[in-house]
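Student: no sequence on this one, just coordinates:
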């Protein structure tokens, strides 16, 4: 039995553009043996996307909603020896909440089979999470943007035993890696496939029609400088190059 929670980025999901989080959810089998739950990003529940961005307070609403769903569903699972595997996924501030959720499960003594993240950022949410992988997480993958420069979008590292956690660098901005741009999905698709491959190894079940590849035509890739986001609220602040010590670039991205 798999229990899977997906945390979208700020303002994404129900009322906004979908990212790799929702795309991954849509590739998964949804039946009695694999329960799926998608949480719209912080700011979506808040009623004001901009207010959620500025205040950074809506993560609590997202977390509580996910907690209620998990408690209601986890308690109804069969207790006749059938193993339950918990999968958590998130992008941007949704990744931050997914990590907080994993830490909460650790306090309950609930193991997490897999934690899949796209470019964890704080960005004024006000939610502190430890850099170290929670003890209850068996495996984790973190896709990190190489070229994001917005000061408020500095990535939050994920550290731990190399046998358990892998961070991988992908070219492009924060939203390139998370799958937010409509004009070019090549890097986003690659980051999606890499996260999905790790989840499949841990038992996540995909639809037969799901097609994921970790190959890339580098000549067709379009990378963005935070795209139109550079002119919005977050782009108005200072730029700073990310400190990315010893994170390997995905093998398909050499030369980009």
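Tutor: Received, thanks. Fair warning: this is a prediction, and the values are worked out from it, not measured in the lab.
Student: okay, CA-based contacts and neighbour counts for the rest of this
Tutor: Will do.
Student: in this structure residue 120 contacts residue 156, no?
Tutor: Yes. Counting by CA atoms under 8 Å, residue 156 is a contact partner of residue 120 at 5.4 Å.
Student: more neighbours, these two?
Tutor: Counted by other CA atoms under 10 Å, residue 120 and residue 156 do not tie: residue 120 has more neighbours, with 29 against 20.
Student: ok, and the closest non-adjacent residue to the more buried one?
Tutor: The shortest distance from residue 120 to any non-neighbouring residue, by CA to CA, 6 or more residues apart in numbering, is to residue 92 (4.7 Å).
Student: residue contacts, that neighbour?
Tutor: Going by CA atoms under 8 Å, 6 or more residues apart in numbering, residue 92 touches 8-10, 118-122, 174, 178.
Student: next: residue 14.
Tutor: 40, 44.
Student: where does it sit, in terms of helix or strand?
Tutor: Following DSSP states H and E, there is no helix or strand that holds residue 14.
Student: and what about the most centrally placed residue in the chain, helix, strand or coil?
Tutor: Centroid-nearest residue in the chain: residue 90, 2.4 Å away (criterion: CA atoms, centre = their mean). Classification of residue 90 using DSSP: H, G, I helix; E, B strand; the rest coil returns strand.
Student: how far away is it from residue 195?
Tutor: Separation of residue 90 from residue 195 (CA to CA, to the nearest Å): 11 Å.
Student: where do the contact lists of those two overlap?
Tutor: Residues touching both residue 90 and residue 195 (CA under 8 Å, 6+ apart): 116-117.
Student: just checking, residue 225 touches residue 174?
Tutor: No. Using CA under 8 Å, residue 225 is not in contact with residue 174; the gap is 9.2 Å.
Student: so between these two, which is more surrounded?
Tutor: Set residue 225 next to residue 174 and count neighbours by other CA under 10 Å: residue 174 wins out with 30 against 16.
Student: how far away is that one from residue 99?
Tutor: To residue 99, residue 174 is 18 Å away according to CA to CA.
Student: show me where the stretch 151-256 of the chain has its strands.
Tutor: Secondary structure of the stretch 151-256 of the chain (DSSP state E, counting those that start in this stretch): strands at 165-170, 248-249.
Student: run the chain-centre distance for the shortest one.
Tutor: If I follow you right, that is strand 248-249. Put simply, strand 248-249 sits 18 Å off its chain's centre (CA atoms, centre = their mean, to the nearest Å).
Student: what about versus this one:
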């Protein structure tokens, strides 16, 4: 498997992990840092923020230019979202289904832990669908009506993503309340969280980002977006098309020229339950409305309900701003959350690649040291999922043959 070579003849971190579960002898230790831009310098020189990514002194540097830090090409951090070099970064992260901060942290938690949190880079994290704060231990506590109600709500959320909209609106509201002209918007997500950040990017494109102080209109903006018609028209009632109204809404209530600068997704899944809703607008039609789209995909995921949502449906990528790269492993091997990671220092292959790509687009991360070693790969096709594979349950579009396909699950 190959990765597109980045500019300036730089070699990215390896995209696939060795399949052996044994730890390599004397694994190398890597470190990277992305210092903030020094705005006190003469901007007329078009100085770029340096990126440092190197191995120990006795090893060959992974990325280097002579003996000094690496300067990024101007094209790596400037794009069509019209952000300025002096603008801030707004970094929004949404975790995968059932993923939250715990002993088994996902790549989303680990990425968030490595972000610079400064006045020039604001950050947001939300746990995934199906997460909740557990009651205190003890059977009496769990037998209470409140606990039973919460357990039922948790089960429903896991099955049909009943809180999908809640998390999208909360993240969108954070952008409304914090965005300033010239800011760059970075969106990261895993699994259903990856689909949610793609929905947010679609909202920014179709209905825009509301002016601050209009929080009461956020729900209405989502309804307009959800009912709009884009290139993806399957299962959408033409009578509910609201595209012209979206345009008027955007011009009237939203800020001009706001779009997602970078979207980083780990193995996007739109539904991981027994029900599958129609696709939402601008999520699988090429991602042309974002400046950079990076997608890490699970090469060894066999479960049909974890069919990934590619940037352009089942077609080829629609442009050079998209990179969709396959990594060895199943769904949770790629997004994390399947092995102990309490210290959030796993820094596996897909996270290294995603970090590298985001840094090239202006993301600022703290210096970090971690071992490069093989990661254990897991077989996601457990006996429970094997049984479910043979249930004669009919759901729309479980293949890419056509938009109208119906396949047996």
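Tutor: Arrived safely, thanks for sending. A quick note: this is a predicted structure, and the numbers were derived from the prediction, not measured.
Student: right, and the strands of the stretch 151-256 of the first structure - which one's nearest residue 40 of the first structure?
Tutor: Using CA to CA as the measure, strand 165-170 is the one of the strands of the stretch 151-256 of the first structure that comes nearest residue 40 of the first structure, at 24.5 Å.
Student: which bit of the second structure covers the closest one?
Tutor: Counting by TM-score structural alignment, strand 165-170 of the first structure lines up with residues 322-327 of the second structure.
Student: quick check: that stretch compared with the first structure, mean distance?
Tutor: Compared with the first structure after the fit, stretch 322-327 of the second structure shows a mean deviation of 0.5 Å (mean CA distance after the TM-score superposition for the first structure).
Student: quick one: whichever strand in the first structure runs longest aligns where in the second structure?
Tutor: Longest strand in the first structure, counting residues (DSSP state E): strand 137-145. Alignment of strand 137-145 of the first structure against the second structure: residues 290-298, by TM-score structural alignment.
Student: so how much does the longest strand of the first structure differ from the second structure once superposed?
Tutor: Compared with the second structure after the fit, strand 137-145 of the first structure shows a mean deviation of 0.6 Å (mean CA distance after the TM-score superposition for the first structure).
Student: quick one: that strand to strand 165-170, angle?
Tutor: Strand 137-145 of the first structure and strand 165-170 meet at an angle of 20 degrees, taking axes from the mean of the first three to the mean of the last three CA atoms, to 10 degrees as the criterion.
Student: tell me what strand 137-145 of the first structure is packed against?
Tutor: strand 112-118, strand 165-170, helix 174-178, helix 186-201 (3 or more CA pairs under 8 Å, 6 or more residues apart in numbering; DSSP states H and E).
Student: which one, of these, ends up nearest to residue 30 of the first structure?
Tutor: Among those, helix 186-201 sits nearest to residue 30 of the first structure (CA to CA), with 14.6 Å.
Student: mind reading off the mean deviation between the closest one and the second structure?
Tutor: For helix 186-201 of the first structure, the mean deviation from the second structure after alignment is 2.1 Å (mean CA distance after the TM-score superposition for the first structure).
Student: contacts for that helix next, please.
Tutor: Under CA under 8 Å, 6+ apart, the answer for helix 186-201 of the first structure is 20, 24, 87, 114, 116-118, 140-143, 170-172, 176-179, 206, 212-216, 220-222.
Student: most packed of the strands of the stretch 151-256 of the first structure?
Tutor: Mean neighbour count (mean count of other CA atoms under 10 Å) peaks for strand 165-170 among these, with a mean of 22.
Student: residues in contact with that one?
Tutor: 133, 139-146, 158-159, 177, 187, 191, 247-250, 253.
Student: if we go to 7 Å?
Tutor: With CA atoms under 7 Å, 6 or more residues apart in numbering as the test, strand 165-170 of the first structure has contacts from 139-146, 159, 177, 247-250.
Student: quick check: angle from that strand to strand 112-118?
Tutor: Calculated by the same axes, to 10 degrees, strand 165-170 of the first structure forms an angle of 20 degrees with strand 112-118.
Student: on that earlier part again, report the two of the contacts of residue 92 of the first structure separated the most.
Tutor: Of all pairs drawn from these, the one with the longest distance (CA to CA) is 122 and 178, at 14.9 Å.
Student: of those two, who's got more company?
Tutor: Neighbour count, other CA under 10 Å: between residue 122 of the first structure and residue 178, residue 178 has more, with 31 against 21.
Student: quick one, what contacts that one?
Tutor: Neighbour list for residue 178 of the first structure: 19-20, 91, 118, 188 [criterion: CA under 7 Å, 6+ apart].
Student: what remains of the residues you listed once you look at the second structure?
Tutor: Compared against the second structure with both residues aligned by TM-score structural alignment, their matches' CA atoms under 7 Å, the contacts of residue 178 of the first structure retain 19-20, 91, 118.
Student: sort out which of the residues you listed are buried, if you could.
Tutor: 19-20, 91, 118 (16 or more other CA atoms under 10 Å).
Student: in a markdown table, list these along with distance to residue 232 of the first structure.
Tutor: Shown next, in a markdown table, are these (distance: CA to CA, whole Å):
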| residue | distance to residue 232 of the first structure |
| --- | --- |
| 19 | 19 |
| 20 | 22 |
| 91 | 20 |
| 118 | 22 |
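Student: just these now: which is nearest residue 60 of the first structure?
Tutor: Lowest distance from residue 60 of the first structure to those (CA to CA) belongs to residue 91, with 16.3 Å.
Student: just to revisit the earlier point, which one (most neighbours) among the contacts of strand 165-170 of the first structure?
Tutor: residue 177 (33 neighbours).
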